[in-house]
Every structure is written in C-alpha cells, then in structure tokens.
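S.K.: output the structure for:
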Amino acid sequence: MSELFKNLHFKQIILHNVHKPDDSGAVEPTLSSSITKLDPKGLAKLEERISSVLGSKTSSLEMDVADKSTISCYGLSKLLIPATPTAFLKHSGDIAKLHTKIHISKQWPDGTLVIISGTTGPTNKRCLIIIKAEQQAGFTETLKKGQIIMKYLENLILTPQSKLYKIGVFIEKIEKPSGPVGDLIAHVFDSNIKANDDRSAARYFYANFLGLRIPNNASQRTRDFFELTSEFISSLDTDDDEKLDLKQALFTYLKVEKIDTIETEE
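M.R.: Have a look, this model is predicted:
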C-alpha cells in the first residue's frame, strides 16, 4: 500500500444522493441536512476500507488537475478541507449540484456521494475524499432466541465485495495543521482501472465531474505507442506470420530490453 494513504483519519462525513436525468432533464440532488455520525467501530472500518482501496497499485492513479476554478471539485475541496460543520454542509451540497450539472446521460448510474474531510499519510496531510457509490441490495442475519433470522436490505453502499464505487481524493502538497489550504494533488480509484491505464475507467467521473486528467507521462506514452503500433501492424497487407513476427519484435523492444521511455530520435 502507498504510504500516502496509510494513517487515514476522517474528520467530517456527509452523504448526498444524486440522480439520473429524466425525460424532462436534470433531477436535483437529495441533499442531507446534517453531518453523518458513525460509531467508533464503523468509522474505523470505513477508514480502513478507503485506505486499502486508495492504496491499490492496480486500480488507483495519481492524476493531473485540469480544472482549478472556484466552482470545480478542486476549488470546493480547498473550502471543504478546513470548513466548519455549517460550511461543510453548504459546500458539499455544491459538489452534489456540480455532479447533477455534468450528469447528462441516463446511462450513467445514480447513487450516493460520500464526501469526507480528514488527514492522511505519515505527516497527516489534510485531504478531501469524494466517493460515488452505487446502491445495491443484500441480506443481514441475526440470532434471536435460537433462531437465525435473515433480513433483506436495500440501499447498501460500500460493502467489502462491491466494486460499484469510485473515489477521488484531493490532498495538500505541503501539510498544514490549520488555515487556508494551498495546492492540492489528486488521486482517483476506480475498480475498472487496470495497470495504470484509464481507458476503462468512468471518464465522466474523473474528467467531467472531478476535473482531472490522466498524466501524460512516459509510461502512458509507451503504452500508447505499443497499442497504436500493434494496430498499425494488424492493418498491414501482409500474411499473419509476418504480423506475428513484427508484434513479437515490438514486444521485445519494449519489454525484454526494459525500455521505459521512447526517445524522439528513435
């Protein structure tokens, strides 16, 4: 697990429900009127679960911030991190309204926004976590007078087996115990992200909503080069054996020789 997401502690939590557009257009979010309170056991379990998924090396990405305006998730995070409970209620609602504004497709899921302020990492950097959780159903069991009773529950979120959630987190670059928030870095978790590749991730969530973009780094350029070259080889007017030889040579060039970046001279 990344050191950045160890020692994660939550300060304020609130939930807002966001909805798909209907035939008439956008449907306003259902905003909570109070901060969410969890008992110590529930709070510790939630901190542990979020810390674990954010620290995943296969489904978590550090992102670049594309939108730093005051009405973006980045700008609102800078207000929410040091916010009083009253301000936290107001500005978290602004995040839910922002989600409604970008939620233009009925194919995108509705769900619950879980917005959390807290600290993370060995130096307790302040952070804001935004979770989009899709609701699901399940069962609980209780033992009563020797009988095991099973009860059906709707609207479950953030269960251990669920992959129906996405997380964005904004973290201070330089830790400050209090006061105005400086520059933030951003990370995204999406169970559809594999091997530092965002192609299967929900771009409406991280790009349209969170205002982030995938970094244009060396590994990303190398991956693009491999995929585009493979497609080019497949399109060549030559026999399958020749295509196979070319693809094996490409693989050898990038993998066996451990070339991590592509120089322009090449």
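
S.K.: switch to C-alpha atoms for all contacts and neighbour counts from now on
M.R.: Noted.

S.K.: contacts for stretch 105-114?
M.R.: 13-22, 96, 129-135 (C-alpha atoms under 8 Å, 6 or more residues apart in numbering).

S.K.: show me the residues you listed that map onto strands.
M.R.: Counting by DSSP state E, these place 13-18, 129-133 in strands.

S.K.: most centrally placed residue in this structure?
M.R.: Ile167 (2.7 Å; C-alpha atoms, centre = their mean).

S.K.: look up the closest residue to that one, ignoring the ones flanking it.
M.R.: Nearest non-adjacent residue to Ile167, counting by C-alpha to C-alpha, 6 or more residues apart in numbering: Ile131, 4.4 Å away.

S.K.: hmm, that neighbour is touching Leu158, no?
M.R.: No - using C-alpha atoms under 8 Å, Ile131 makes no contact with Leu158, being 9.4 Å away.

S.K.: shared neighbours of those two, which are they?
M.R.: Tyr165.

S.K.: neighbour count and distance to Ser117 added to the ones in strands among the contacts of stretch 105-114, as TSV?
M.R.: TSV is the format used below for those (neighbours: other C-alpha atoms under 10 Å; distance: C-alpha to C-alpha, whole Å):
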residue	neighbour count	distance to Ser117
Ile13	22	7
Ile14	21	9
Leu15	24	12
His16	20	15
Asn17	18	18
Val18	24	19
Ile129	23	6
Ile130	22	9
Ile131	21	12
Lys132	25	15
Ala133	24	17
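
S.K.: output these as CSV; include the columns distance to Thr140.
M.R.: Below are these laid out as CSV (distance: C-alpha to C-alpha, whole Å):
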residue, distance to Thr140
Ile13, 24
Ile14, 24
Leu15, 22
His16, 24
Asn17, 23
Val18, 26
Ile129, 28
Ile130, 27
Ile131, 24
Lys132, 23
Ala133, 20
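
S.K.: from these, which is closest to Lys41?
M.R.: Closest approach between these and Lys41, by C-alpha to C-alpha: Ile13, at 15.0 Å.

S.K.: residues in contact with that closest one?
M.R.: By C-alpha under 8 Å, 6+ apart, the residues touching Ile13 are 35-37, 114-117.

S.K.: drop anything exposed from the residues you listed.
M.R.: For the contacts of Ile13, a neighbour count by 16 or more other C-alpha atoms under 10 Å gives the buried set as 114-117.

S.K.: now the other sequence, so there's something to compare against:
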Amino acid sequence: MHLLNFNVDRIIIHQVYRRDPDGNKIVPTQSHEFTNFEQSAMQEFKSRVKDAIGEGSKAVQMEIVNQETNDLPTLVDQLIDKDNVGFAVSSYDIAKKLTEAQQTKSIPGGIVVIFSGTQGSHSKRFLGIIKAEVHSGYEKEINPKTNEISLKFVEELLLTPGTRLYKTAGFFEKFDHNGISENLNDKWIVMVSDYQISKAEGKAAAHYFYSDFLGCGYPETSARTTKQFYESTRLFISEMNATEERKSSLLNALTTYLKVETSSTISSSDFAEKYLDDIDLQDTFTAYMKSTGLPDNAFTKDIEHIEKQLQFRKVNFRSNVKITAPSDVFKDLVIIESIDGDIDASGSPAEWTKVIIKDRIIKQE
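M.R.: Here you go, the predicted model:
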C-alpha cells in the first residue's frame, strides 16, 4: 500500500486488559482526550505505521467478511464521518469490540490506538487501528486524576525502537468508490499485519485479531495470485541474461520460497531481497512483477493451483532430452552448467550444457 502524502489528524488511545484468572472480561479504560504528539514523535508514529502496513511491509490485504450493524467494519465506516466529539466517544466501541474478541486468558492486554487521516494524491480518508501489547513487567503509568494511561507511557510503548509488539489494521478509502454499493469491500481496502506472529510463526495475523475483532478474512483469490507469482517469476528467470547454472539455482530458490519456507505471505520484494543479490536486478524484478499486475505488498501464499508443479523440477532440451526429479532432491543432486561445445561453421563454439547428477545409475531402459 503506497502511503503517499500520509497525514494523521486524530489519535485517541484506550486501554484493554487481559481476562482475569476466571476468564472474565475486564472493562477497558476509556480515554476522553485526543493524543497530541509533538512533531518528532508524530513523524516516528507515522513511520511505524508505514513500516507495518505500507509498501514493502508484511501486511496482507484482506476482505471484509462481517458487515452487520454491530460489526467492526460498519463501525469504522460510520466513525470516519464523525466530528471530533463523536469520534472520541464512538472510538471506545472499538476497544470494547477488541475486549470481546480476546476470549482467552493467554492474550495480553495493552493499548488500542485509533487514528484517522488522509493519504494519496487525492487525499482519500483512512482509519487505522493498532493494538500495542504490554509484556509482563512493563510498568504502566496512570494519571491519578483521570485514571488514564499517561502520554509518557504511550510514547514509550509506541515509539521506542525495541517495542514492536504490534497488531495493525488500516481501512483505506478507495479512489473509485461511487457511494452507491452497500458492500464495504467496494469502499475500503483493508491491510492487516501482526509483526510478532508474522516473524515468529509464519502467519499473517492472529485469528482473533483479523477475524473475531476486525471481521475480515483472506481473499479467495490467493491461490490464483500465488500461481501468477510462480509463473511470472519463472518467466523472468528464464529470460535473464545469466548462466544456466544461475537460472537453475534461482528456480530451485523459487520452489523453496513457495513450498518450504514457513511464512504464509509472499511478495516480489521479499523474494528479490532473499535471492537476487544485485540491487539493480532486484529493482528490475519488482518492476517486472508489478507490470504483470501482481500487488506491491505481501499477499497470502496459497499453493493449491501449483502444488503439482512444485513437487518436481523439470529441464527440457531442444533435442527432446528431459531431466525430471523431485524438487527437494533436484537442488542437492543435480548440477547444471553451461559449457562451450564444438566450433560451428561461423567459428563460434556451440552452447552446450553439462549436467552432473550426484548419484549412480540403477536402471536403464
């Protein structure tokens, strides 16, 4: 998601709590005043938001599933139109929705940050939600007069470089929304990320956060997008100005990236950073993938449509010679190199391929 001309105009923060030892909900603490960061703190806050759900992030675009009156997407759709007084009051409903969604005692408390603003060349509106989790031993500072968390605590939790226990969602108003459709997916693009889980467990976000709380789900087109990624990357590699050995290595890497790596999200920039060691080539690859219609951001990996292709690596030669092997052994046992062959009529050597298979023959037919 390109967050150009990114402006935040309202921030309000409420506090949510872990359930008590008996599993009962604890009523969240409501804030009544907007949070006003000084300029440097605001820049850091916006930077954190961009890192979480902006271009190049691990955020995943999701679909709005629940659109009834009391569902969070409907609350967001209504909240964005309210004046400051109404925004401050109604934002507390989001904290209550989060409290409802946190149904187990293992889910930590923290603060829920609701903020709005505009972004893009046409200054379209957005509403963002951050849950910043409070780990055990982190001392909360409470204002004795208002019983609300202090701004100092908020700044430390949100802006300290080592603090990244975030779950973040952004509802971005679409440029081409006509105001007629009642389907909220026609009005809003939803980006969701969970820094802690995407790094540790290979998931895009905790289920309670994106489903029970946000009322969203993974797009049904993930399998088609993954297939497009696979086919476009293969084509890019096959047309590279590189040795056959290099191309073979990258095709092995593509299989590993889609089949072996545990992350549930993939992106062109992530593949480029991991497997293309030249910066110019990385830029060329990401630009090429964008030109094919693939999203800039990470998207959910679903190999349903390419599962069979990922099981085997195949190499075909013009003379109808073929080499086929399971993908997991191909990368370890098959070495492909380009070599010079016999001199042709023009005096140039023919392009041949040397294949080394690190195993012995057990049968010929």
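
S.K.: circling back: the residue nearest to the centre of the first structure touches Phe189, doesn't it?
M.R.: Yes - with contacts counted by C-alpha under 8 Å, Ile167 of the first structure reaches Phe189, the gap being 4.9 Å.

S.K.: give me the neighbour count for Asn70 of the second structure.
M.R.: The number of residues packed near Asn70 of the second structure is 11, by other C-alpha atoms under 10 Å.

S.K.: Three-state assignment for it, please.
M.R.: coil (DSSP: H, G, I helix; E, B strand; the rest coil).

S.K.: any figure for the gap between it and Tyr218 of the second structure?
M.R.: Look at Asn70 of the second structure and Tyr218 of the second structure: by C-alpha to C-alpha, to the nearest Å, they are 21 Å apart.

S.K.: ok but Ile35 of the first structure is inside a helix, no?
M.R.: No - counting by three-state DSSP, Ile35 of the first structure falls outside a helix, being coil.

S.K.: in the stretch 151-300 of the second structure, which spans are helices?
M.R.: Taking DSSP state H, counting those that start in this stretch as the test, the helices found in the stretch 151-300 of the second structure are 151-159, 195-200, 207, 222-238, 244-255, 268-275, 279-291.

S.K.: so which of those gets nearest Pro326 of the second structure?
M.R.: Between Pro326 of the second structure and those, the shortest gap by C-alpha to C-alpha is with helix 244-255, which sits at 10.8 Å.

S.K.: what's the closest one aligned against in the first structure?
M.R.: Mapping helix 244-255 of the second structure onto the first structure (TM-score structural alignment) gives no aligned residues.

S.K.: what packs against that helix?
M.R.: On a contact count with 3 or more C-alpha pairs under 8 Å, 6 or more residues apart in numbering; DSSP states H and E, helix 244-255 of the second structure meets helix 222-238, helix 327-333, strand 334-343.

S.K.: got a markdown table for those, with distance to Leu254 of the second structure and mean neighbour count too?
M.R.: Shown next, in a markdown table, are these (distance: least, C-alpha to C-alpha, whole Å; neighbours: other C-alpha atoms under 10 Å):
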| stretch | distance to Leu254 of the second structure | mean neighbour count |
| --- | --- | --- |
| helix 222-238 | 8 | 18 |
| helix 327-333 | 10 | 15 |
| strand 334-343 | 16 | 14 |
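
S.K.: dump those to TSV, plus distance to Ala200 of the second structure.
M.R.: Formatted as TSV, those follow (distance: least, C-alpha to C-alpha, whole Å):
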stretch	distance to Ala200 of the second structure
helix 222-238	22
helix 327-333	24
strand 334-343	33
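
S.K.: of all those, which one is nearest Phe299 of the second structure?
M.R.: helix 222-238 (7.3 Å).

S.K.: got a list of contacts for the closest one?
M.R.: Taking C-alpha under 8 Å, 6+ apart as the rule, helix 222-238 of the second structure contacts 247, 250-251, 254, 268, 285, 288-289, 292, 294, 299-306.

S.K.: just the buried subset of those residues, please.
M.R.: If we count by 16+ other C-alpha under 10 Å, those have these buried: 247, 250-251, 254, 268, 285, 288-289, 294, 299-303, 306.

S.K.: Leu3 of the second structure: what secondary structure?
M.R.: Going by three-state DSSP: Leu3 of the second structure is coil.

S.K.: residues in contact with it?
M.R.: 50, 54-55, 119-120 are the contacts of Leu3 of the second structure under C-alpha under 8 Å, 6+ apart.

S.K.: go on, Ser92 of the first structure?
M.R.: Ser92 of the first structure touches 14, 76, 80, 115, counting by C-alpha under 8 Å, 6+ apart.

S.K.: now for those, which pair is the farthest apart?
M.R.: Ile14 and Leu76 (14.6 Å).

S.K.: most neighbours, which of the contacts of Leu3 of the second structure?
M.R.: Most surrounded of the contacts of Leu3 of the second structure: other C-alpha under 10 Å gives Gly54, at 20 neighbours.

S.K.: hmm, back to that, Thr99 of the second structure: which of the helices and strands packed on helix 244-255 of the second structure is closest?
M.R.: Across those (criterion: C-alpha to C-alpha), the nearest stretch is helix 222-238, sitting at 29.9 Å.

S.K.: got the angle between that closest one and helix 268-275?
M.R.: 50 degrees (axes from the mean of the first three to the mean of the last three C-alpha atoms, to 10 degrees).

S.K.: sweet, I'm off.
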